[in-house]
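> sequence-free structure coming up:
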């Protein structure tokens, strides 16, 4: 069984409202490559629509986690890359629809000049800890 500990506010650090400051766990470490709003055929989903893209990104993350024997409950860290930091509310909406246990991973958000295709608005990578097989 995986054991995760979420620490929301270490001494001297402002509270994290939309993330945990620290998450640690015991088990097998899983790294997920950055996921974008691409479907199974490589076509962009939701061109120009940050909400649709965010939901596709989280669906792709879910599929990757499932392939590793994990779920969003096992995610300890996410890094969000966006072409416009104003897109974070759309990403939070999709995240909250997929991460439903109320325990958010440690998270970083970075605005970037571009992603590998100009139609893409965001990319998210994740790390998880799952029980040893």
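Thanks, I have the structure now. On a predicted model such as this, the values are computed, not experimentally measured, just so you know. Numbers count the residues shown, from 1 in each chain.

> Only C-alpha atoms from now on, for both contacts and neighbour counts.
Will do.

> Enumerate every residue touching residue 29.
Residues near residue 29 by C-alpha atoms under 8 Å, 6 or more residues apart in numbering: 127-130.

> let's go with 7 Å and repeat that
By C-alpha atoms under 7 Å, 6 or more residues apart in numbering, residue 29 lies in contact with 128-130.

> Comparison target, given below:
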């Protein structure tokens, strides 16, 4: 079983993908989110990884909520940074959503370029509550 998850509280996809897919009623695969404001479609915090990470987490939270999940249900994230020098600033904001006691497994990589030249993109996998 496969269900598409969509919410207007997060940016609409900018390509041929969905915000998230719930699989077998148990797993939620959330597409990478960037710092797009859901209503305006504009980048938030141009060049500021702190503001961009806050917006990315807000977008992820909205998609998780639409599927009936929260940050505590996330089991894996991948963080893509345009510059690894932004790691500490991103990590400080990231920690507001994922505390040490419930933080998911995570990979973090520096990439050559991100969509719309943002500083950060994050995707996640969650286990949907029963």
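Happy to help now that I have it. No experiment lies behind these values; they were computed from the predicted model shown.

> on that earlier part again, among the contacts of residue 29 of the first structure, which are in strands?
128-130 (DSSP state E).

> re earlier: which one of the contacts of residue 29 of the first structure sits in the busiest neighbourhood?
residue 128 (25 neighbours; other C-alpha atoms under 10 Å).

> Please say which position in the second structure it maps to.
Using TM-score structural alignment, the equivalent of residue 128 of the first structure in the second structure is residue 126.

> is it true that its match touches residue 77?
No: the criterion here is C-alpha atoms under 7 Å, and residue 126 of the second structure misses it with residue 77 at 9.0 Å.

> Whichever helix in the second structure runs longest vs the first structure, average distance?
If you go by DSSP state H, the second structure has its longest helix at helix 49-66. With the two structures superposed, helix 49-66 of the second structure lies on average 0.6 Å from its match in the first structure, counting by mean C-alpha distance after the TM-score superposition for the first structure.

> May I see the buried residues of that helix?
49-64, 66 (16 or more other C-alpha atoms under 10 Å).

> Could you do stretch 79-94 of the first structure as well?
Buried-residue list, stretch 79-94 of the first structure, by 16+ other C-alpha under 10 Å: 79-83, 87-88, 90-92, 94.

> Do a quick rundown of the helices in the first structure.
Under DSSP H, the first structure gives helices at 50-67, 88-98.

> okay, those in CSV with distance to residue 34 of the first structure next?
Formatted as CSV, these follow (distance: least, C-alpha to C-alpha, whole Å):
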stretch, distance to residue 34 of the first structure
helix 50-67, 9
helix 88-98, 14
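
> Can you say which of the ones you listed is nearest to residue 38 of the first structure?
helix 50-67 (7.1 Å; C-alpha to C-alpha).

> matching residues in the second structure for the closest one?
Using TM-score structural alignment, helix 50-67 of the first structure pairs with 49-66 in the second structure.

> repeat for stretch 87-96 of the first structure
So stretch 87-96 of the first structure sits over residues 86-95 in the second structure, by TM-score structural alignment.
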